[in-house]
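Trainee: Pasted the sequence and its predicted model underneath.
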Amino acid sequence: MTSPSTPSRGRPARLDRAKTVGTALELLDDVGLEALTMRRLADRLGVQAGALYRHFTTKQDLLTAMAERMLGDIDASPGAAGAAGAADWAGRLRALVRAMRRALLAHRDGARVFGGTHSVGPHTLAFAEAALGVLREAGFKDEDAARAFMGMVNFTLGHTLEEQAASAPDEGGAPGDVGSLREAVLAGPYPHLAATITVLTSADFDAHFEFALDVQIEGLRHLRSGAE
């Protein structure tokens, strides 16, 4: 006699959607997005590949579910930035954007997985609701709030894509080499590039991110003050 958790003879094990997504994220961390296939995931779960299609019609459906799960680590509650920061729209927005970056960086190729997905899951919608709420409550017009939100998401995604690409091993197993860029700049008639090459080739992605985030926040301050 079989128990509810034990498959009958000849019947494949019942897949749990949440466990499948969690296992897919673990596999992503192990092998990267290029090597993440439905067949390899099925092998990791100990099932036939066809069993996955009961939950995910395509690999893109799986990636969307993985992106949704990644945003689940973000605390999008109104007081997430702390009691003092709850009334500071810029501080609250910064906290949300930083949290998104951390969520993407928490997994190998996390930004590549997230890019192009359009989840309507509760984590994704809660994050969007929180960010838009911050902007609308700060007095931004609905149109400006929507575009500001999309701009922040696209900036964070693009930055994290570049950050993860720069830190990923190349085919030789070593991180990307910026030496060729430096040599080309210093050997040619590029005085402005040469003057800034140290920063341009720096791997201090935290500093790059925070500077660009400051610029965007200050731009939003200017937009907000002009609307008053």
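Mentor: All right, it came through fine. Not measured: the values here are computed from a predicted model.
Trainee: contacts and neighbour counts: CA atoms only from here.
Mentor: Will do.
Trainee: tell me the contacts of the closest residue to Ala67 other than its chain neighbours?
Mentor: Leaving aside its sequence neighbours, Ala67 sits nearest to Phe114 (CA to CA, 6 or more residues apart in numbering; 5.0 Å). Taking CA atoms under 8 Å, 6 or more residues apart in numbering, we find Phe114 in contact with Leu63, Thr64, Met66, Ala67, Leu104, Leu157.
Trainee: One more to weigh against that first structure:
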Amino acid sequence: MTAHPARGRGRPPAADRAHVTAAALRLLDEAGLDALTMRKLATAVGVQVGTLYGYFPTKRALLNAMAEELLAGCAETDETVPSERVRTLLRNLRTALLSRRDGARVYAGTHSTGPNTLGLTETLLGALREGGLEAVEATESAILLVNFAIGHVLEEQATTEANPDLPGEMAELKDAIQRGDYPLLTEFRVHLGETDYGRLFEQGIRSLTATLR
């Protein structure tokens, strides 16, 4: 009789973790982050809730895994000029976060130690160092740039993804401006709610990387 390796107690195999993560991302797209609960995820996967905690002991651990999956391919760039390499990496990050409903909310505050996250960070730091920054400057710039991208997409998704209350909120904002003593806001209120987020993102990353080679 052929002996089979004994399965150790504790965490299920990595393939099962990947299956649960993929199911969580599908549920995220369908219902949004607020509706993503361990109970609903267990139902989607077809297991008991308690089983999920063998894969992910906390919801934060699940979000870390989801964030890691979001960043797949983000470190890839063919740019040879350091400043352009940095900008490409940030564009990759924005695209990745926008690829999933509430993607920026999922990613914000996570601390994945997976190869997608660490690979992006390593590549970004390398480009910043090649661009002329010392180690401390490069580290601080990397944090600033990533935080800019996350914050930008947070606002972008909050105003462009399905939000039935948004038209009413914008009308109320414009009325409040018109009633008050805000001459500059009054002049530009017609443009409120018509933001070109792609153009603003480009403007932001070029301003933040203007001193790089």
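Mentor: Now that the structure is in, tell me what you want to look at. Just so it is clear, the model here is predicted, and its values are computed rather than measured.
Trainee: follow-up on the earlier one: tell me which of the contacts of Phe114 of the first structure fall in helices.
Mentor: With helices taken from DSSP state H, the overlap with these comprises Leu63, Thr64, Met66, Ala67, Leu104, Leu157.
Trainee: State the number of residues packed around the nearest residue to the second one once chain neighbours are set aside.
Mentor: Nearest residue to Thr64 of the first structure in three dimensions, chain neighbours excluded: Thr117, at 5.1 Å (CA to CA, 6+ apart). For Thr117 of the first structure, the tally of surrounding residues (other CA atoms under 10 Å) stands at 17.
Trainee: Over to the one 4 residues further on?
Mentor: The number of residues packed near Gly121 of the first structure is 15, by other CA under 10 Å.
Trainee: Alignment lookup: it to the second structure.
Mentor: Aligned counterpart of Gly121 of the first structure in the second structure: Gly114 (TM-score structural alignment).
Trainee: returning to what we had before: look at the residue nearest to Thr64 of the first structure and tell me its secondary structure.
Mentor: coil (DSSP: H, G, I helix; E, B strand; the rest coil).
Trainee: Going along the chain, name the helices of the first structure.
Mentor: 17-31, 38-45, 49-52, 59-70, 89-105, 110-114, 122-137, 142-167, 179-187, 191-200, 205-227.
Trainee: can you pull the contacts of Tyr29 of the first structure?
Mentor: That one is not Tyr; residue 29 of the first structure is Asp. Asp29 of the first structure makes contact with His107, Arg108, Asp109, according to CA under 8 Å, 6+ apart.
Trainee: With respect to Val215 of the first structure, which of the contacts of Phe114 of the first structure is nearest?
Mentor: Comparing these against Val215 of the first structure with CA to CA picks out Leu157 as the nearest, at 16.5 Å.
Trainee: coming back round to it: of the ones in helices among the contacts of Phe114 of the first structure - the most surrounded one?
Mentor: Among those, the one with the most neighbours (other CA under 10 Å) is Ala67, at 28 neighbours.
Trainee: if I look at the residue nearest to Ala67 of the first structure, how far off is Ala99 of the first structure?
Mentor: The gap separating Phe114 of the first structure from Ala99 of the first structure is 14 Å, by CA to CA, to the nearest Å.
Trainee: Burial check on the aligned partner of Asp196 of the second structure in the first structure, number of neighbours?
Mentor: Per TM-score structural alignment, the equivalent position to Asp196 of the second structure in the first structure is Asp204. Counted by other CA under 10 Å, the residues lying close to Asp204 of the first structure total 11.
Trainee: My guess is His118 of the first structure contacts Leu63. True?
Mentor: No - with contact defined as CA atoms under 8 Å, His118 of the first structure does not count as touching Leu63 (9.9 Å).
Trainee: Could you tell me which residues touch both of the two?
Mentor: Joint contacts of His118 of the first structure and Leu63 (CA under 8 Å, 6+ apart) do not exist.
Trainee: OK, contacts around the residue nearest the centre of the first structure?
Mentor: Residue closest to the average C-alpha location in the first structure (CA atoms, centre = their mean): Leu104, at 3.2 Å. Residues near Leu104 of the first structure by CA under 8 Å, 6+ apart: Met70, Gly110, Ala111, Phe114, Thr160.
Trainee: so the residue nearest to Thr64 of the first structure makes contact with Leu63?
Mentor: Yes - judged on CA under 8 Å, Thr117 of the first structure makes contact with Leu63 at a distance of 7.2 Å.
Trainee: Identify, out of the helices of the first structure, the most deeply packed stretch.
Mentor: helix 110-114 (a mean of 24; mean count of other CA atoms under 10 Å).
Trainee: Mean distance between it and the second structure after superposition?
Mentor: On superposition with the second structure, the mean distance recorded for helix 110-114 of the first structure (mean CA distance after the TM-score superposition for the first structure) is 0.5 Å.
Trainee: roughly how far is that helix from the heart of the chain?
Mentor: Chain-centre distance of helix 110-114 of the first structure: 5 Å, with CA atoms, centre = their mean, to the nearest Å.
Trainee: now swap in stretch 89-96 of the second structure and tell me
Mentor: The answer for stretch 89-96 of the second structure is 9 Å, by CA atoms, centre = their mean.
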